[in-house]
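S.K.: could you look at this predicted model? Sequence included:
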Amino acid sequence: MKLKALALGVALAFPMMASAQSSTSVTLYGIVDTGIEYVNNIAADRTGDETHSSTHFTNLTQSVPSRWGLRGTEDLGNGLKAVFTLESGFNAGTGTSGQGGRLFGRQAFVGLAGDWGQIAFGRQYNMLMRGMLGADFLGPNAYGLGSLDNYIPNTRMDNSITYMGNFSGFKFGAAYARGRDTVATGGPAATGCGVDFTDQSACSAYSAMLGYDAANWGIAGAYDVIRGSGDTVPTNWNGLLRDEKDRRWTINGYVKFDALKVSLLYLNRKNDAGIGNGWGDDLGDRSDLWSVAAAYQVSPAVTLDGSVNYIKYKDADESSKAWYYVARATYSFSKRTAVYGSAAYIRNSGLSALSAAGGTAPSPSPGVDNNQTAIMVGLRHSF
């Protein structure tokens, strides 16, 4: 009887001992960022002969997109830990959920991590975004590379598996998704291309990244492919058929000089379905994007950054390109609260009809072969 009681006591104590020895942490975090924007030359028709101006709140992103989330880790021993992230995007102006109305539309994954790297499962960023982090200083700013290619700040995948590793400065990542986006709402963050049980490759996505970061410089490259669905009529918002691909690759790098950081980025895109300008014109199936960016820490509280960007469409019906100029100033009251001002100017040529105001949807295009200016002031708080 005494032996049975002792065995029962050990059995009950063991899970409590294991719980006490394990180290678990969960963090609630977020950013609330809202900006008021002025945009001129908003076209009422393709030609831009009739234009309007507007002052409004941005509704896709500001200096960064508003979000809240939970992230956590548990120490499993022997250098192994469990990790998870649940991250929700929202529109601070209206309180509505972003990414097609999903609760955790930005990220929702669980994984294992160790000295060998991290493997994770769920809704995650692909390797194109991770391969551009070092050189794309403005990131998801309302006036950034997303204004020239709205896929760039929305490189997420449903139903994905990813691997990332960092070994003495060398970084490597790979990702694969089956049914890359299950929400059918039109827009850059949703493509309506879920799992097709009759075709293993339809609506899939894959990407890889390789790079190196030293103390004062870094270089990276990435390759990303998304596939379509539908035999004769596309069944996804991207307009890709089952055997068609939208492929991007990038090479980029950055250098630091004390308070100054400079970067150069190149992004090549080839879309088998063709690239449109939003007004029914054909821009061909390939674009080449160049970006030079700089960031300068004037003081602990003041940061100036900006970029000069150029995109050219190789096989458009007529020669088409755009120059895009961005400047931003940020003043930090504290580590958590900052105010900022941003300005952007775009000059379209040929059939290009890109908007300077990439953080607003629908995109307020100036029309074909026209220019546009956008100005924004805002407030950001992180927690």
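M.R.: Arrived safely.
S.K.: switch to C-alpha atoms for all contacts and neighbour counts from now on
M.R.: OK.
S.K.: measure the spatially closest residue to Ile346 that is not a sequence neighbour to Ala205 for me?
M.R.: Of all residues beyond its chain neighbours, the one nearest Ile346 is Tyr324 (4.5 Å), with distances taken as Cα to Cα, 6 or more residues apart in numbering. In this structure, Tyr324 and Ala205 are 29 Å apart, going by Cα to Cα, to the nearest Å.
S.K.: what's the answer for Gly79, then?
M.R.: 31 Å.
S.K.: comparing these two, which residue is more hemmed in?
M.R.: Residue environment comparison for Gly79 versus Ala205 gives the larger neighbour count to Ala205, 27 against 10, counting by other Cα atoms under 10 Å.
S.K.: okay, and that one sits in which element?
M.R.: Ala205 is located in strand 204-213, with elements delineated by DSSP states H and E.
S.K.: centre of the chain to the next helix-or-strand element following that strand, how far?
M.R.: The element immediately downstream of strand 204-213 (helix or strand, assigned by DSSP H and E) is strand 217-227. Distance of strand 217-227 from the chain centroid (Cα atoms, centre = their mean, to the nearest Å) equals 13 Å.
S.K.: wait, Ser54 touches Tyr38, no?
M.R.: Yes - with contacts defined as Cα atoms under 8 Å, Ser54 counts as touching Tyr38 at a distance of 5.7 Å.
S.K.: another structure for you, compare them:
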Amino acid sequence: MLKSIKGCSAAVFVFSAIAAKPACAEVTLYGILDTFVGYTNASGKGAQTAEQSGGIYASRVGVKGSENLGGGLRATFDLENGILTNTGAASDSTLAFSRSAWVGLASRYGEVRFGRQNSPLLIMHSKFDAFNGGTYGSLLHNASTFSFRYDNMITYWSPNVAGFTFSGGVSLGGQTSPHDALNAYVGAIDYQRGPVYLGVSHAEQNGANGEVLTKTTFAGGSYQFGKLTGFFGFYRGNNLGSNLNTNVEGKYHSVYWLSAGYRATPAWSVTAGIGYVEDSTAQHNNAGEISLGTVYNLSKRTLLYATIARLVNRHGATYALIGNGPFTPNTPARGEGVTGAQVGIVQFF
């Protein structure tokens, strides 16, 4: 349950005493705490048992809010920091708010945001997956490499029009020559009506020389058949080394992912998935995964989850079971596989 406080700051009261009525904002403190115990056995590396943070969701604490400016216009903001619940450390000690730090203006025509923000790709890809784009069980997450969020970002988020929504933005590299060096461009469009959900998102980032070096696409959807929901997810990216200096134009790897979730009772659901990674380079660093999972809701804010997965690499591939972390995975030797199981708990507030 989100905790909301409607009030005015002391500074606003001082201002109002001098000039006008105080401007009040609604502020919400929120968070997700996700901790699990995981076991992995990676060929060539051995077995590991560890308590870690971030199975289904990356743990975080945030403050967000809005202020009614009148005439249907609102000021909005979000400050969010990632944390590691197993140690209490920040997920990125170099940043005060590692996940979000933006301010925006919203109306019935949509919302414009400025600052550090999640990529639409990160938001969308979890909708193509019965495992919510997390846990050991999601090959769509385990085998895709993309930028989760960008600094210096300007985005637009459309209202819902006949089931369609759109978002797009640019991350400014701030370079002088070439002026578009390190810029990133992102966009997404999706459709949801009744049991059908469909979406596609794309991102491109320029290198230091101003040339486009990384291209990433997610696409997929879901369909609900009563208690059963089927999902299809597709990923294609050329950031093979997760490093702008190692990407090769025209060389991609793709992930094909089928999964399903069955809600056996209002509180209990089971999930399953199977997928394949195809490398377009001459190395043929392919991989595949099969997984099972379950979620049990103890309440509206607390859930238990468990997954078991087997990932097999081919040739020189080194994909691992990573969940939503961030944490250092037990990565198998080149061309080898890894088996994993985890049991975790999530608390929303």
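M.R.: Yep, that arrived. These numbers were taken from a predicted model, which means no experiment stands behind them.
S.K.: picking that back up, trace the residue nearest to Ile346 of structure 1 over to structure 2, please.
M.R.: Under the alignment (TM-score structural alignment), Tyr324 of structure 1 pairs with Glu289 of structure 2.
S.K.: residue range for stretch 330-348 of structure 2 in structure 1?
M.R.: Going by TM-score structural alignment, stretch 330-348 of structure 2 sits over residues 364-382 in structure 1.
S.K.: buried stuff in that stretch?
M.R.: 364-381 (16 or more other Cα atoms under 10 Å).
S.K.: distance from that stretch to the middle of the chain?
M.R.: For stretch 364-382 of structure 1, the distance to the chain centre is 18 Å (Cα atoms, centre = their mean).
S.K.: stretch 176-190 of structure 2 too?
M.R.: Taking Cα atoms, centre = their mean, one finds stretch 176-190 of structure 2 lying 19 Å from the centre of the chain it belongs to.
S.K.: sorry, back to before: report the contact partners of the residue nearest to Ile346 of structure 1.
M.R.: Counting by Cα atoms under 8 Å, 6 or more residues apart in numbering, Tyr324 of structure 1 makes contact with Val308, Asn309, Tyr310, Ala344, Tyr345, Ile346, Arg347, Ala356.
S.K.: still on that earlier bit, from the buried residues of stretch 364-382 of structure 1, which land in helices?
M.R.: When helices are assigned by DSSP state H, not one member of the buried residues of stretch 364-382 of structure 1 lies inside them.
S.K.: contact partners for the alignment partner in structure 2 of Ala177 of structure 1?
M.R.: Ala177 of structure 1 maps onto Ser171 in structure 2 when the alignment is built from TM-score structural alignment. Applying Cα under 8 Å, 6+ apart, we find Ser171 of structure 2 in contact with Tyr150, Asp151, Asn152, Met153, Ile154, Asn183, Ala184, Tyr185.
S.K.: how many residues are close by the first one?
M.R.: Spelled out, that is Tyr150 of structure 2. Should you count by other Cα under 10 Å, Tyr150 of structure 2 turns out to have 20 residues around it.
S.K.: do the same with the fourth one
M.R.: For Met153 of structure 2, the count of nearby residues is 23 (other Cα under 10 Å).
S.K.: got it, and the last one?
M.R.: Applying other Cα under 10 Å, we find 20 other residues in the vicinity of Tyr185 of structure 2.
S.K.: just the angle between the strand holding Ala205 of structure 1 and strand 217-227, please?
M.R.: Comparing the axes of strand 204-213 of structure 1 and strand 217-227 via axes from the mean of the first three to the mean of the last three Cα atoms, to 10 degrees yields an angle of 180 degrees.
S.K.: what residues in structure 2 pair up with strand 204-213 of structure 1?
M.R.: So in structure 2, the equivalent range for strand 204-213 of structure 1 is 183-192, judged by TM-score structural alignment.
S.K.: and stretch 248-266 of structure 1, by the same measure?
M.R.: Per the alignment by TM-score structural alignment, stretch 248-266 of structure 1 matches residues 216-234 in structure 2.
S.K.: so what touches the matching stretch?
M.R.: The set of residues that contact stretch 216-234 of structure 2 without belonging to it, under Cα under 8 Å, 6+ apart, is 121, 124-125, 127-130, 140, 146, 195-204, 235-239, 254-264.
S.K.: where's Ile5 of structure 2 relative to Val27 of structure 2, distance?
M.R.: Distance check for Ile5 of structure 2 against Val27 of structure 2: by Cα to Cα, it reads 5 Å.
S.K.: between these two, which is the more surrounded one?
M.R.: With neighbours defined as other Cα under 10 Å, Ile5 of structure 2 and Val27 compare such that Val27 has more, 20 against 12.
S.K.: once you drop chain neighbours, what's closest to the more buried one?
M.R.: Counting by Cα to Cα, 6+ apart, the nearest residue to Val27 of structure 2 once its immediate chain neighbours are dropped is Gly65, at 4.2 Å.
S.K.: aligned to the one you found, what sits in structure 1?
M.R.: Counting by TM-score structural alignment, Gly65 of structure 2 corresponds to Gly72 in structure 1.
S.K.: pretty sure its match is in a strand, no?
M.R.: Yes - under DSSP: H, G, I helix; E, B strand; the rest coil, Gly72 of structure 1 falls within a strand.
S.K.: can you classify His141 of structure 2 by secondary structure?
M.R.: helix.
S.K.: could you pull out the strands in the stretch 201-349 of structure 2 for me?
M.R.: Under the criterion DSSP state E, counting those that start in this stretch, the stretch 201-349 of structure 2 carries strands at the ranges 212-225, 228-237, 253-263, 268-279, 287-297, 302-313, 337-348.
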